[in-house]
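In: Test case, fold it:
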Amino acid sequence: MPDFDQEPVVDWIEFIAALAAFFIAHWAPLRPGLRAPLKRVLGQTGFTWIYSVLSLGLLAWLIMATNRAPRLMIWPWAPWQNLLVLGAMAAAVLILALTLGRPNPFSFGGGGPAAFDPTRPGLTRWIRHPILTALALWALAHLVANGDLAHVVLFGLLGAMALIGQTMIDRREGARRLNLWRDMRRATRDAPFLNLFRPLDLWRGLAGLVCYATLILLHPRLIGVDPLAGLSG
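Out: Next up, the predicted model:
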C-alpha cells in the first residue's frame, strides 16, 4: 500500500486542481440553467468549439499534472500490461477510424436521424457510442498499466465517465424521442451483414492502422514511455 505520510500534501495541489477543473468543466455545462444561456450568447457552433478546446486543454493539463504528481505505487508494472494496452488501443483507434465523421443519431458527434442510413450502420450496429467506447478502452487499459495512485485516479475516473456517459445518453435520447430511437435501433440490428460497411471503410481501416503505428512510434517522445518496452524479452 502507498505510504501517504512520506508525501507532502503540497505536492498533490496541481493534480487536485487540474482534476477538479476538468470535472467541473464537464459537469457545469450539463446544468440547463448554465447551458442554455451559454448557447444563446455563443451560438451552437461557438459553444461546441469553445467547449471542445477547453476540454482538450484541461485534459492535457490533467495528464501533465498526473505525470508530475508523486508516484505512490499501488501495484507493480509487468510486461503483459503493455500487451493489454497495445491490444486495447488497436481496437480504440480502429473504432474511431471507422466511425468519426459518420452520421450517428445515438450518440454525440454524429448527425441526426435524417443523415443516418440504418441499412448501412457500420460499427454502430454494435457500438452506439464509439467515441465513448474508445475513451473507455484507452482509460481502462492504461489504468491497468499504470499502478501509481495519481494515474489510477485519473484513468479510473475517465473510464467511469466514459461508461456512465453512455448510459446517460441512452436515457436522454430514449426519453426525448422514444419511438424514433427504438425504430432506428431495430432497423440497425436487422441490417444484412454484407451491407453493414461501405467500400470507403476499407480505407478508413487502413488509415486507422497507420495512425496506430504512428502513435506507437511517437509515444516515447510525447509521453516518455515506450509501449513496446519489455516485450522483446
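In: alpha carbons only for contacts and neighbour counts from here, please
Out: Fine.
In: residues contacting the residue sitting nearest the centre point of the chain?
Out: Most central in the chain under Cα atoms, centre = their mean is Leu135, positioned 2.0 Å from the mean C-alpha point. Applying Cα atoms under 8 Å, 6 or more residues apart in numbering, one finds that Leu135 lies in contact with 92, 158-159, 162.
In: one more to line up against the first:
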Amino acid sequence: MGYTLLILGLLAWSGSHLWKRVAPASRAKAGDAGRGMVALVSLIGIVLMVLGYRWAPYDQVWPESRSLVHLNNLLMLLSFYLFAASGMKTNATKIVRHPQLWGVRLWAIAHLMVNGDLASLILFGGLFVWAQVEVSFINRQEPVWVKSTAPTNKGKEIGAIVGAVLLTGVVGYIHILLGYQPWG
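Out: You can find the predicted model right below:
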C-alpha cells in the first residue's frame, strides 16, 4: 500500500506541475481556477507521498552510509538557499538558471546519498526526474536565458543566507521529532 500511495503522490505532484508545460492551452483556459487546481492536486500529491513513504516497507537497495550525512546537510543548506534566492532574486539567480529546480535536484541527491531503501529511491529519485523533465520543458519553450543585470540588494542576499540556515535547523529538528537523525 505504501509504494502505491507514494507513486500516486509522485504522479499527482508531477502531473499538476507539468500541466502548464505539457498542455499550455488547457492550462491557460483554466485561468485563475487552474492555479487552485494545481495547488490542490499538489497538496494531495504531498500527502500521498508522505503517507506512502511512511507506510512503505524497508526494502534495502544499497547500503546506507552515515559518513555522507555532513555532505547531505551541506547540500540541504545549498538547496534551501537556492529556493530563497529564487524568490528574493539574489546573485544566485544571475548564475544559476532555475534555482528552485536546482534546489529540488540537490535535495533529492542529498537524500539518496544517505537513504538506500526502495521508498527513498522512488520518492527522491522520482522528484529528481520530475525536476529534470521540468527543466527540459522550460528550456525547450524558453531556449534563451536572459540573465538579470539589475543590482542585487545586499539585504536580500543576507536574508536568503540567514533564512537557509534557519530553515535547515528547523527541518533538521522536525526530522528528529519524526525519528530521523539528520546530524550524524
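In: tm score of chain vs chain?
Out: Overlay of the two chains. TM-score (TM-score structural alignment, normalised by the length of structure 2): 0.83; 182 aligned residues with a Cα RMSD of 2.5 Å.
In: Quick check: which element contains the aligned partner of Leu34 of structure 1 in structure 2?
Out: When structure 2 is aligned by TM-score structural alignment, the residue opposite Leu34 of structure 1 is Ser26. Taking DSSP states H and E as the definition, Ser26 of structure 2 sits inside helix 24-55.
In: how about the next helix or strand after that helix: buried residues?
Out: Remark: after helix 24-55 of structure 2, the chain's next helix or strand is helix 69-88, criterion DSSP H and E. Buried residues in helix 69-88 of structure 2, defined by neighbour count with 16 or more other Cα atoms under 10 Å: 69, 72-73, 75-86, 88.
In: In terms of secondary structure, what does whichever helix or strand comes after helix 69-88 of structure 2 contact?
Out: If you walk from helix 69-88 of structure 2 toward the C-terminus, the next helix or strand you reach (DSSP H and E) is helix 92-95. Applying 3 or more Cα pairs under 8 Å, 6 or more residues apart in numbering; DSSP states H and E, one finds that helix 92-95 of structure 2 contacts helix 69-88.
In: Average offset of the helix it packs on relative to structure 1?
Out: The superposed helix 69-88 of structure 2 is, by mean Cα distance after the TM-score superposition for structure 1, a mean 1.5 Å from where its aligned residues fall in structure 1.
In: returning to what we had before: of the contacts of Leu135 of structure 1, which is the nearest to Trp61 of structure 1?
Out: The shortest approach to Trp61 of structure 1 among the contacts of Leu135 of structure 1 belongs to Leu158, at 14.2 Å (Cα to Cα).
In: residues in contact with the aligned partner of that closest one in structure 2?
Out: Under the alignment (TM-score structural alignment), Leu158 of structure 1 pairs with Leu127 of structure 2. Each residue near Leu127 of structure 2 by Cα under 8 Å, 6+ apart is listed here: 10, 14, 104-105, 108.
In: Secondary structure and distance to Ala160 of structure 2 added to the residues you listed, as JSON lines?
Out: Formatted as JSON lines, the contacts of Leu127 of structure 2 follow (DSSP: H, G, I helix; E, B strand; the rest coil; distance: Cα to Cα, whole Å):
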{"residue": "Leu10", "secondary structure": "helix", "distance to Ala160 of structure 2": "28"}
{"residue": "Ser14", "secondary structure": "helix", "distance to Ala160 of structure 2": "27"}
{"residue": "Val104", "secondary structure": "helix", "distance to Ala160 of structure 2": "16"}
{"residue": "Arg105", "secondary structure": "helix", "distance to Ala160 of structure 2": "19"}
{"residue": "Ala108", "secondary structure": "helix", "distance to Ala160 of structure 2": "21"}
